[in-house]
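Undergrad: Sharing a model that was predicted from the sequence below.
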Amino acid sequence: MQKELQDYLFSHIPISKAMGAEVIEASNETVAVKAPLSTNINHKSTAFGGSLQAIATLSCWSLLHINLRGMTNTGEIVITNSNIDYIKPVTADFTAYASLPDERRWQQFIRTFERRGKARIQLTAHIYQDDELALDYTGTFAAIAPE
C-alpha cells in the first residue's frame, strides 16, 4: 500500500515529490509521511513552517484517501480548515503521523457521507523532534461524492 500511495501522491500532488515526501507507513489506521530537512529548510536552519504544515496535511489527506478509495462514490477530498501548534523547532528530517479518530466519530463520518454524499471529519497529525512533540496539527477534511 505504501508504494501505491507514494506513486499516487507524486502523480496527483506534484509538490509532494518536490518536497521529498516519502510514505513510510500506510494502513487504514495510520499514515506516516517523512520529509528531508534539506529540501524543507528555512533561514534559521530549521524546518520551514509551511513544509511542516504541508506534510502534516498530506499525511491526513492520505489517510482519508486510503479509507475512502474502496467506496463507489469517493469523489473529492478537500481540506476546509487547519490549525497548527508549532511547539518545538524541527532541526532534522521529520515525519508526520496521522491516525484515524475514535471509532464512533469515524462511523458517524461514514454514515453521513453515505447518506448525504458529503461529510466532514477532523483528523490529527503529529511531528516529533528527539521523541518530543514538535508539531500538533488538526485539519478538517471534507469528502464530496461526484454528482
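TA: Nice, thanks for sending it over.

Undergrad: rest of the way, CA atoms for contacts and neighbours
TA: OK.

Undergrad: who does the longest helix along the chain touch, helix- and strand-wise?
TA: Scanning the chain for the longest helix, with DSSP state H as the assignment, gives helix 49-68. Judged by 3 or more C-alpha pairs under 8 Å, 6 or more residues apart in numbering; DSSP states H and E, helix 49-68 is in contact with strand 30-35, strand 76-86, strand 94-99, strand 118-129, strand 132-144.

Undergrad: before we go on, here's another structure to hold up against the first:
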Amino acid sequence: MKTRWSFSPSWGLFNQGEITTPTTTPIRHFLMIKPVATLDDILHRGDWCAQLQQAWYEHIPLSEKMGVRIQQYTGQKFITTMPETGNQNPHHTLFAGSLFSLATLTGWGLIWLMLRERHLGGTIILADAHIRYSKPISGKPHAVADLGALSGDLDRLGARTKSTGADAGRNLWRRDAGCSV
C-alpha cells in the first residue's frame, strides 16, 4: 500500500513498518529508524571541538605531543583519548602524569564547551585537583567528563555575579579492562 508521505533515502531513514497500536485517528503511523553506527560517531558542535583541540595544541604543546584527541562530544558527555605509545612509564603501564593531564584537559574541555553553549565568557582555572590511582592501567585510555557528574553554578555567570565555580567529574578508564582511576 502506498503512503502519502515518503521520506527521502538521503535522510537515512528506514521504514520499519506500520505501528499497529490502537489509535483514535484515521492517520496511519510508521516507525522510522535512522541508525548510528556507534556512539563514537556523535560529535555535537564539531566546529567547537576542532577549535578546542587546536587551542590545546597551540597553548599546551604537551597535549599534542601526548596525542590527546577529542573522541566524542554529545552535549552531555565529553570523551578524550590518547595513545598508549609515548605515554608509558618504565613498567609498561600508563604514566600517571599523562593520565592526570588527560583528565584535567577533559574536565576543562567540558567546561569550555558548556560556556560556549551558554554564550558565556570567562577564564577557566584549575584551582584544586586530586587523583587517586587505584591500580596500574595499560592500553589506550579514555577520559570521560559527564554533565551528570558536574556540580557548581555556571548560571550565575550569566547574571554577572561571581560564580561558585564548577567541578567536572573525571573518570579515566580503559575500555577492555574496565580499569578506572
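TA: Arrived safely. None of these values were measured; they are calculated from a predicted model.

Undergrad: Which residues are in contact with the alignment partner in the second structure of Ile127 of the first structure?
TA: With TM-score structural alignment as the matching criterion, the partner of Ile127 of the first structure in the second structure is Leu172. The neighbours of Leu172 of the second structure, taking C-alpha atoms under 8 Å, 6 or more residues apart in numbering as the test, are 99, 103, 141-144, 179-181.

Undergrad: can we see that at 7 Å?
TA: Leu172 of the second structure makes contact with 103, 141-144, 180-181 under the criterion C-alpha atoms under 7 Å, 6 or more residues apart in numbering.

Undergrad: Find the residue closest to it in space, skipping its chain neighbours.
TA: Residue nearest to Leu172 of the second structure in three dimensions, not counting chain neighbours: Ala143, with 4.4 Å by C-alpha to C-alpha, 6 or more residues apart in numbering.

Undergrad: what lines up against that neighbour once you look at the first structure?
TA: Residue-level alignment of Ala143 of the second structure against the first structure, with TM-score structural alignment as criterion, gives Ala96.

Undergrad: which ones are touching that match?
TA: Going by C-alpha under 7 Å, 6+ apart, Ala96 of the first structure touches 32-34, 55-56, 59, 125-127.

Undergrad: And Lys34 of the first structure, by the same measure?
TA: Applying C-alpha under 7 Å, 6+ apart, one finds that Lys34 of the first structure lies in contact with 21-24, 94-96.

Undergrad: what residue of the second structure takes the place of it?
TA: Counting by TM-score structural alignment, which is the criterion used here, Lys34 of the first structure corresponds to Thr81 in the second structure.

Undergrad: Could you do Thr80 of the first structure as well?
TA: Using TM-score structural alignment as the criterion, Thr80 of the first structure maps onto Ala127 of the second structure.

Undergrad: What count of nearby residues applies to that match?
TA: As a burial measure, Ala127 of the second structure scores 7 neighbours (other C-alpha atoms under 10 Å).

Undergrad: what does Gly46 of the second structure give?
TA: The local packing of Gly46 of the second structure (other C-alpha under 10 Å) involves 14 other residues.

Undergrad: Roughly how far does it sit from Gln71 of the second structure?
TA: For Gly46 of the second structure, the distance to Gln71 of the second structure under the criterion C-alpha to C-alpha, to the nearest Å works out to 11 Å.

Undergrad: Okay then, goodbye and thanks.
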